[in-house]
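K.L.:
structural data only, the sequence is not supplied:
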């Protein structure tokens, strides 16, 4: 986890990063964001150069990945896989569309805003942020909120 007293602010104007985004639509669901939307959200979240594969999956694939890599027999909203030994930063982010859609409905959130939040969340994990401990979670949530609100969406942690 990144330990910082002040949360860094990624800024396209001052941060000279390059990134490659490969988008894989393994499953297509209504309301799935476009490549342009994902590109914008990843760009807003990155603080360094990176190569990222972002994959949209169905519940079956999401469940299998979560079972295999985390030992949890259920699909989850986002999984991040970091390849530490590679430079530039490299990793995969998997978004499970049915879970994202269900959560957005249950939480009465705009679907695009929820996809944006989970994309930002995954990109921050890729860069070493986590939420295993309370202080780390507070730092990560603050950064997510700053990025999401800068993108024009509501604070994802504020009850609606």
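P.N.:
It's in. Treat the numbers as computed from the prediction; the structure is a model and nothing was measured. Residues are numbered from 1 along each chain as shown.
K.L.:
hey, let's count contacts and neighbours off CA atoms from now on
P.N.:
Will do.
K.L.:
residue 49 and residue 42 touch, don't they?
P.N.:
No. In this structure, residue 49 is not within contact of residue 42 by CA atoms under 8 Å, at 11.1 Å.
K.L.:
of these two, who's got more company?
P.N.:
Set residue 49 next to residue 42 and count neighbours by other CA atoms under 10 Å: residue 42 wins out with 23 against 17.
K.L.:
second structure for comparison follows:
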């Protein structure tokens, strides 16, 4: 059994009122899916922010001055600190909603993808190089399929 301590923070005042946000149970399910077989216990924060906050974070840490869907900040703990802290996932609900509409995906499926994607980053997966991207995308596709969501990299017909 997996021990998961998920701190869900809704820092986006517009999103806080939105009925379109996933439930805390959804977030836990998606994070747990990404952790399964990879981590037996984990602590992390999922923070939902507005476009301005994610744009500032993206500009500061990735040098890209634009709002983005998800950012992951893995915990950088000294080796002698033995706690299961993975880090923080920052998600912008407005960007996720706009992308889901543009890509003709259900909002829930896109949320699931963003949470799984962000969690995999916290576990050390990346997609900078093509080989890494192929491996990470394959895991995402598999995890989403296990949760009955379609392949996020295939365009709907």
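P.N.:
All right, it came through fine. What you see is a predicted model; the values in this text were computed from it and never measured.
K.L.:
burial count for residue 132 of the second structure?
P.N.:
For residue 132 of the second structure, the tally of surrounding residues (other CA under 10 Å) stands at 13.
K.L.:
show me what it lines up with in the first structure.
P.N.:
Using TM-score structural alignment as the criterion, residue 132 of the second structure maps onto residue 136 of the first structure.
K.L.:
element containing that match?
P.N.:
If you go by DSSP states H and E, residue 136 of the first structure is part of helix 134-150.
K.L.:
now swap in residue 34 of the second structure and tell me
P.N.:
helix 24-35.
K.L.:
corresponding residue for residue 69 of the first structure in the second structure?
P.N.:
So, by TM-score structural alignment, residue 69 of the first structure is matched to residue 61.
K.L.:
what about the strands in the first structure?
P.N.:
19-25, 50-57, 78-82, 89-96 (DSSP state E).
K.L.:
got JSON lines for those, with distance to residue 155 of the first structure and mean neighbour count too?
P.N.:
Compiled in JSON lines, the strands of the first structure are given as follows (distance: least, CA to CA, whole Å; neighbours: other CA atoms under 10 Å):
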{"stretch": "strand 19-25", "distance to residue 155 of the first structure": "25", "mean neighbour count": "15"}
{"stretch": "strand 50-57", "distance to residue 155 of the first structure": "23", "mean neighbour count": "21"}
{"stretch": "strand 78-82", "distance to residue 155 of the first structure": "18", "mean neighbour count": "19"}
{"stretch": "strand 89-96", "distance to residue 155 of the first structure": "20", "mean neighbour count": "22"}
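K.L.:
save those strands as JSON lines, and put in distance to residue 110 of the first structure too.
P.N.:
Shown next, in JSON lines, are the strands of the first structure (distance: least, CA to CA, whole Å):
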{"stretch": "strand 19-25", "distance to residue 110 of the first structure": "20"}
{"stretch": "strand 50-57", "distance to residue 110 of the first structure": "18"}
{"stretch": "strand 78-82", "distance to residue 110 of the first structure": "17"}
{"stretch": "strand 89-96", "distance to residue 110 of the first structure": "16"}
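K.L.:
do you know which of the ones you listed lies nearest residue 36 of the first structure?
P.N.:
Residue 36 of the first structure lies closest to strand 19-25 among those, at 10.3 Å (CA to CA).
K.L.:
can you name every helix or strand that the closest one contacts?
P.N.:
With contacts taken as 3 or more CA pairs under 8 Å, 6 or more residues apart in numbering; DSSP states H and E, strand 19-25 of the first structure sits against helix 35-45, strand 50-57.
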